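K.L.:
Here you go, sequence then predicted model.
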Amino acid sequence: VLCGGYSSEREISLITGKAVWQALLNKNIDAYRVDTKNRFLNQITENDYASAWIALHGSDGEDGKIQSLLEIMDIRYTGSGPLACSLTMNKLFTKRLLLQNGFKTPDFKLVTHINQFEKVADLLKTPFVLKPCSQGSSIGVSIIENKNDFEKEFQALEKFNDWIIAESYLLYSEYTAAFLNEKILPLIKIDASHEHFYNYEAKYFSDETKYICPSGLDPRVEKRIQKRCFNACKLFAIRGWGRIDFFIDQNDEPVILEINTVPGMTTHSLVPMAASEIGIDFDQLCFDILEMSAV
């Protein structure tokens, strides 16, 4: 089980890795937990591992590099391949590909300079969202109300050495769809109304965030949205498992925020919640994802 690493999501990756490792042990799998921050290549090459369960979040596990390395080493691994990961890790590439193929996503603009507030505000109106292009777990995401907010947050985002994008701030209800073994699981509605948006704290640590599954949507609407989410997964060649986060607009259409190739697997995580709705417990889910590993 590869976890930890160097990315800004290291803390969550360690929690995911421990949970997955324990689940595999519970299923009588000879599993080992490997923190990729600690000379992990030596551990991999010195041991005859059959598969790698990738529990690395952010750039360490979702940008395609670790997948490419494992393919070179001829080691089976969980989840999507290098191309799918590299495309979905970059929110700008994701959005452009979605729009080119008829999917909705919030309006956006690439921001390259601290003096662009007026230009962005004219296009997206205030408030708008400012975020790093290739971070996950809502790390670095902020709501911009005015020029002072913009300049302060732009400077804060420069530490990520990443592209910065601005995005329309939408007030639609947020949902998530888990992809597992060529199926979309029951949708989950997210209620983080105690925050301005579904941020890092709300995702992983807040007991005030509410998750509603079944989602409460009309079954016909849910089925149609599941089909759209499935088609989006196929567009990006998502394999094995993953998750799509989206709003639902006034026309009951999904407005896709992002696609995750290595979603969290903590006690607050959404893929295990959706899987439990169809009778798959956490241990079995981790085992099933392992069974779908490929090289």
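P.N.:
Cool, the structure landed.
K.L.:
For the rest of this, base every contact and every neighbour count on C-alpha atoms.
P.N.:
OK.
K.L.:
where's the nearest residue to residue 6 once chain neighbours are set aside relative to residue 108, distance?
P.N.:
With sequence-adjacent residues excluded and distances taken as Cα to Cα, 6 or more residues apart in numbering, residue 6 is closest to residue 37, at 6.2 Å. Look at residue 37 and residue 108: by Cα to Cα, to the nearest Å, they are 34 Å apart.
K.L.:
try this one next to it:
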Amino acid sequence: MNDNKKRFGKVAVLYGGWSAERPVSLKSGAQVLQGLLEAGVDAQGIDAGRDIIDVLKAGHYDRVFNIMHGRGGEDGVIQGALELLGIPYTGCGVMASAISMDKLVTKRLWLGMGLPTPNYRVLTAESDFDAVVAELGLPLMVKPVKEGSSIGMTKVKEANQLAAAYHKAAECCPVVIAEQWITGQEFTAGILDLTPLPLIRVEVPGEFYTYDAKYISNETQYHCPCGLTPALEAQLQQLALSAFQAVGGSGWGRVDMMLDNKQRPWLIEVNTNPGMTDHSLVPMAARQAGMSFSQLVVKVLETTLV
């Protein structure tokens, strides 16, 4: 136990923040803090506000476990501040965080590298919505490009629903995309120090993996082992790692993907600070790999050691 205090020094666990994902981050932070304390780490929880730089300076912390979700915490902003302060931190750096938080930039990067991701169109208030439907087909997924946890997303099943879905997403973020709907199975791959964790197959009771399905419902089913053949699972794990490295990912993260009915994979998004609540996926995958939650958070923290 004392070894972890010596190895890591004084650790600030940053959670909360000011994004729409604040409630989830508060839960993640509480879990992470408890896990680190159980491992004997000298950790202190901080509900991050706009004065976070002053708080970190005053606290004389040796490193940061960043578990803030969404804008401010997962988009390169806090990462840039920590770089200026010279404090090592968990998760991706400034560039990878900024890219991954922007679903549009991520998709453009993947497409430029020949990685499979669903076709899309950027929507504006002046968009010809009928033309978008004609090109991409129905159903469609409409999403704000800089929100996580499925906030602001809508599955559009009829053409006359697209305008309303756009306006709902635009309330969360000025840039909105409509994405080709993929029918098939949903998988997620945790990445820990550039090693993929066992895949999880997510089975949701509703239309898609909504906020409620992620954090509230007890009807969502998680399958780990995922049920794929070892060869196919390994193929998807490698694709997830390639997608993570494409955005410059480091430390840890999670890649979400679909496997369509013809067994073709499609990359959906990268999460650079995945949820760590009792409903979250990376801890489930870590358990399958033989790691307790406390061991997992210590391994994440180890990625800050230089």
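P.N.:
Sure, I can see it. Here the structure is a predicted model, which is why all the values come from computation and not from measurement.
K.L.:
picking up where we left off before, counterpart of the residue nearest to residue 6 of structure 1 in structure 2?
P.N.:
Structural alignment (TM-score structural alignment) places residue 37 of structure 1 against residue 49 in structure 2.
K.L.:
Residue 6 of structure 1 too?
P.N.:
In structure 2, the residue paired with residue 6 of structure 1 is residue 18, using TM-score structural alignment.
K.L.:
from memory its match sits against residue 72, does it?
P.N.:
Yes: judged on Cα atoms under 8 Å, residue 18 of structure 2 makes contact with residue 72 at a distance of 7.0 Å.
K.L.:
what's the average distance of the helix or strand that residue 109 of structure 2 is a member of to structure 1?
P.N.:
Residue 109 of structure 2 is located in helix 103-112, with elements delineated by DSSP states H and E. After superposition onto structure 1, helix 103-112 of structure 2 sits on average 0.8 Å from its aligned residues (mean Cα distance after the TM-score superposition for structure 1).
K.L.:
Over in structure 1, find the residue span the helix or strand that that helix is followed by aligns onto.
P.N.:
Sequence order places strand 120-123 as the next helix or strand after helix 103-112 of structure 2, per DSSP H and E. Aligning strand 120-123 of structure 2 against structure 1 (TM-score structural alignment) gives residues 108-111.
K.L.:
tally of neighbours for the match of residue 6 of structure 1?
P.N.:
The local packing count at residue 18 of structure 2 equals 19, with neighbours defined by other Cα atoms under 10 Å.
K.L.:
Look at it and give its secondary structure.
P.N.:
In three-state terms, and counting by DSSP: H, G, I helix; E, B strand; the rest coil, residue 18 of structure 2 is coil.
K.L.:
nearest residue to residue 59 of structure 1 other than its sequence neighbours?
P.N.:
residue 7 (6.0 Å).
K.L.:
In structure 1, which residue is most central in space?
P.N.:
Within structure 1, one residue has its C-alpha closest to the average C-alpha position: by Cα atoms, centre = their mean, that is residue 260, at 2.9 Å.
K.L.:
Quick one: map that residue onto structure 2.
P.N.:
With the correspondence set by TM-score structural alignment, residue 260 of structure 1 lines up against residue 271 in structure 2.
K.L.:
what about the residue nearest to that match when sequence neighbours are not counted, is that helix, strand or coil?
P.N.:
Counting by Cα to Cα, 6+ apart, the nearest residue to residue 271 of structure 2 once its immediate chain neighbours are dropped is residue 254, at 5.0 Å. Local secondary structure at residue 254 of structure 2 is given as strand here, using three-state DSSP.
K.L.:
Give the aligned range of stretch 282-298 of structure 2 in structure 1.
P.N.:
Mapping stretch 282-298 of structure 2 onto structure 1 (TM-score structural alignment) gives residues 271-287.
K.L.:
just the helices in the stretch 201-306 of structure 2 please.
P.N.:
Assignment of helices within the stretch 201-306 of structure 2 using DSSP state H, counting those that start in this stretch yields the ranges 211-215, 230-246, 281-288, 293-302.
K.L.:
May I see these arranged in a markdown table, with mean neighbour count and distance to residue 85 of structure 2 as well?
P.N.:
A markdown table is the format used below for the helices of the stretch 201-306 of structure 2 (neighbours: other Cα atoms under 10 Å; distance: least, Cα to Cα, whole Å):
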| stretch | mean neighbour count | distance to residue 85 of structure 2 |
| --- | --- | --- |
| helix 211-215 | 17 | 33 |
| helix 230-246 | 18 | 26 |
| helix 281-288 | 22 | 29 |
| helix 293-302 | 20 | 18 |
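K.L.:
Looking at those helices, spot the one closest to residue 115 of structure 2.
P.N.:
With respect to residue 115 of structure 2, and counting by Cα to Cα, the nearest of these is helix 230-246 at 7.4 Å.
K.L.:
okay, and the closest one goes to which residues in structure 1?
P.N.:
Helix 230-246 of structure 2 falls opposite residues 219-235 of structure 1 when the two are matched by TM-score structural alignment.
K.L.:
To what extent does that stretch diverge from structure 2 after superposition?
P.N.:
Here the mean offset of stretch 219-235 of structure 1 against structure 2 after fitting is 1.3 Å, by mean Cα distance after the TM-score superposition for structure 1.
K.L.:
now what about the match of strand 120-123 of structure 2, what contacts it?
P.N.:
Applying Cα atoms under 8 Å, 6 or more residues apart in numbering, the external contacts of stretch 108-111 of structure 1 come out as 92, 120, 124, 163, 164, 165, 166, 167, 168.
K.L.:
Return the residues in contact with the counterpart of residue 216 of structure 2 in structure 1.
P.N.:
In structure 1, the residue equivalent to residue 216 of structure 2 is residue 205, according to TM-score structural alignment. By Cα under 8 Å, 6+ apart, the residues touching residue 205 of structure 1 are residue 268.
K.L.:
quick one: residue 205 of structure 1 and residue 293 of structure 1, what's the gap?
P.N.:
30 Å.
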